[in-house]
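Asks: Predicted model follows, preceded by the sequence.
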Amino acid sequence: MEALIDTTNLKSIITFIHIAGLAMGVGGAWILDAMLLKDLKNQVLTSERYDVIQFVSNIVISGLCLLWLSGLAFVAFYYFYQPEYLGNEKVWAKMAIVFILSLNGFLVHTYVLPELKRAIGSALFDVLPHKKITPIIAVGVISFISWMFPIVLGVSKSLNFSTPAWQIISFYLAILTTTLGFTHIIFHRYIMLEKKPQPISFE
C-alpha cells in the first residue's frame, strides 16, 4: 500500500490531472474560438449550435478546475516533499496566468454566452452592435493566448529557477497586448467591411 502512495506516484497522479486539465482547456477553448469566428462571419446562430458552444465552454471550465486542483496540489506537494521547487518562479507565473484564465472564463459565462443566446436565430452582426462584438473577440483572443502559454512554460525547462516571474508575465502580457491590437485592426479592416452596404451600380 505504501508503494502506491509514495512521492513518485503521487506526483505522477498530480501531473496526469494537470495534463488532463490542459488538454480539456486548450482543446475546448480553441474549438470554441473557431466556432465563434465562423459565427461572426454572418452565419445564423441556431439553438443547436448555441448548445454545442455552451457544452464546449463547460468542458473548458472543467479543464480550468482541474488546472486549479492540480496546481494547488503541486504547491502542497512541493511544500511537503520538495520545498526547493517553491523557489521556481515559473510556477507562480503559471498560476498568475491561470488566474487570468479564470477571470476570462467568468466573462465567457456572464457576458459572451448570454449575448450569444440573445442572438439565436440571427447572424451576430445583425443583432449585436460593434461595441458588443469587440469584447467577444477580445475574450476569444485572451482565451487562445492564455491557454497556449501554460503549455509553452511547461516545455520550457530552461526557464526553471532562472527567470523571474515578472519577466515571464511581462512577456505574456506583451504577446497578449500585441495579438489583441493586431486582431482589432483585422476585425475593423476586413470583417466589419461585410456590414457595409455595397454601392449601387447603374451600369
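Replies: Yep, that arrived.

Asks: drop to CA atoms for contacts and neighbour counts, all remaining ones
Replies: Fine.

Asks: For Ile120, see how far away Ser47 is.
Replies: Applying C-alpha to C-alpha, to the nearest Å, the value for Ser47 to Ile120 is 6 Å.

Asks: repeat for Phe80
Replies: 51 Å.

Asks: take a look at this one as well, against the first:
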Amino acid sequence: MELFRLSIVYLHLIACCVAIGLVLTSDIAMVKQLIKGDTAEKQETEQLNSLKKTVTLALVALWITGIAIVWLDVSVKGFAAYFSNPKMQAKLTIVALLTLNGFVLHSAVMPAMEKAGSLLQMAFNQRMLAIFAGAVSAVSWFYAAMLGVGRPLAWKYSIVQLLAAYPALIVTGFIAMVTLTVWSKYRSDLDFSQFAEAHSRTMK
C-alpha cells in the first residue's frame, strides 16, 4: 500500500512540476515582451493552445492523483481526522480556486488574447482580467506546491494563518503587472507617436 501511495504522490508531484514550469516560462516570456514594449509582437496561437492543453491536463492529473491520495489517507486516518487538518483545508481551498481561475483563463482570457494578439493590444477590461487571472494562477500554483510539501505546517497553524499571505501575494503580483503593463504601453505609444511625427516631417 505504501509503494502504491508513493507512486501516486510521485505522479502528483510530476503534474505539479509540469504545470508550474509551463506557467513560469509563460509568465517570464510575457514579462520580457512587456519590458520590450512591443505591441506588434503577437502571441503564437499554437503556443497558447499548447499551453492551455498541457496545463489543463496537468490540472486534471492533479485532481485525479490528489483524490486518490486523499482516498488512501482517509481509509487509514478516517474522514474527520484527515479533513480537520487546517493545512489540508487550505490546500483544497487553493486547488478549488486554481480550478475556477483556470476555467476563467481558458474560456475568457486566452481567447481574448488570441484575438487581440498580445496583452498590450487587449481592451482595458480584458487586460485587467488577464492580469488578475494570471496573478491568481501563478500565486496559486506555487502556494499549492508549498502547502503540498509543507509537512511541518500541519496542525501548527489555522487555515486563516496558512492563507494569510495568499491574497497579499495576489494583490502584489497584480499591482506589479499592472504597473509594468502601464509603463510598457505608455512607452510603446510614445515610440509610435515619435515615429509618426518623424514620418510626417519626412513627408513634408
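Replies: All right, it came through fine. No experiment lies behind these values; they were computed from the predicted model shown.

Asks: Please say which of Phe80 and Ile120 of structure 1 ends up with more neighbours.
Replies: It is Ile120, of Phe80 of structure 1 and Ile120, that has more neighbours when counted by other C-alpha atoms under 10 Å, with 17 against 9.

Asks: In structure 2, what range does stretch 133-146 of structure 1 match?
Replies: With TM-score structural alignment applied, stretch 133-146 of structure 1 matches the range 127-140 in structure 2.

Asks: what about Ala96 of structure 1, neighbour count?
Replies: With other C-alpha under 10 Å as criterion, Ala96 of structure 1 counts 14.

Asks: Could you say which helix or strand holds it?
Replies: Taking DSSP states H and E as the definition, Ala96 of structure 1 sits inside helix 89-107.

Asks: ditto for Ala76 of structure 1
Replies: Of the helices and strands defined by DSSP H and E, Ala76 of structure 1 is found in helix 47-80.

Asks: and that helix, what does it pack onto?
Replies: helix 7-40, helix 89-107, helix 113-118 (3 or more C-alpha pairs under 8 Å, 6 or more residues apart in numbering; DSSP states H and E).

Asks: Which residue lies nearest the spatial centre of structure 1?
Replies: Ser143 (2.5 Å; C-alpha atoms, centre = their mean).

Asks: give the contact list for it.
Replies: Ala29, Leu101, Asn104 (C-alpha atoms under 8 Å, 6 or more residues apart in numbering).

Asks: Map the last one across to structure 2 for me.
Replies: It refers to Asn104 of structure 1. Using TM-score structural alignment, Asn104 of structure 1 lines up with Asn101 in structure 2.

Asks: what's the answer for the first one, then?
Replies: With the correspondence set by TM-score structural alignment, Ala29 of structure 1 lines up against Val23 in structure 2.

Asks: That match: how many residues sit nearby?
Replies: Around Val23 of structure 2 there are 20 residues (other C-alpha under 10 Å).

Asks: Give me the mean deviation of the helix holding Ala96 of structure 1 from structure 2.
Replies: For helix 89-107 of structure 1, the mean deviation from structure 2 after alignment is 1.0 Å (mean C-alpha distance after the TM-score superposition for structure 1).

Asks: now do stretch 138-149 of structure 1
Replies: By mean C-alpha distance after the TM-score superposition for structure 1, the fitted stretch 138-149 of structure 1 averages 1.2 Å away from its aligned residues in structure 2.

Asks: Over to stretch 17-33 of structure 1?
Replies: Counting by mean C-alpha distance after the TM-score superposition for structure 1, stretch 17-33 of structure 1 comes out at 1.4 Å.

Asks: Same question for that stretch: list its buried residues.
Replies: Residues 17-33 are the ones in stretch 17-33 of structure 1 that count as buried (16 or more other C-alpha atoms under 10 Å).

Asks: show me what contacts the equivalent of Thr179 of structure 1 over in structure 2?
Replies: Taking TM-score structural alignment, Thr179 of structure 1 has Gly173 as its aligned residue in structure 2. Contacts for Gly173 of structure 2 (C-alpha under 8 Å, 6+ apart) come out as Ala135.

Asks: where does Asp119 of structure 2 fall, helix, sheet strand or coil?
Replies: If you look again at residue 119 of structure 2, you'll see it is Leu, not Asp. coil (DSSP: H, G, I helix; E, B strand; the rest coil).

Asks: count of neighbours near it?
Replies: So Leu119 of structure 2, with other C-alpha under 10 Å, has 27 neighbours.

Asks: list the contacts for it?
Replies: Neighbours of Leu119 of structure 2 in contact, by C-alpha under 8 Å, 6+ apart: Met113, Arg127, Ala130.

Asks: What separation do you get for the last one and Ala96 of structure 2?
Replies: Meaning Ala130 of structure 2. Applying C-alpha to C-alpha to Ala130 of structure 2 and Ala96 of structure 2 gives a distance of 19 Å.

Asks: okay, these two: which has more neighbours?
Replies: Using other C-alpha under 10 Å as the criterion, Ala130 of structure 2 and Ala96 rank with Ala130 on top: 22 against 14.

Asks: The more buried one sits in which helix or strand?
Replies: Element membership for Ala130 of structure 2 (DSSP H and E) is helix 124-149.
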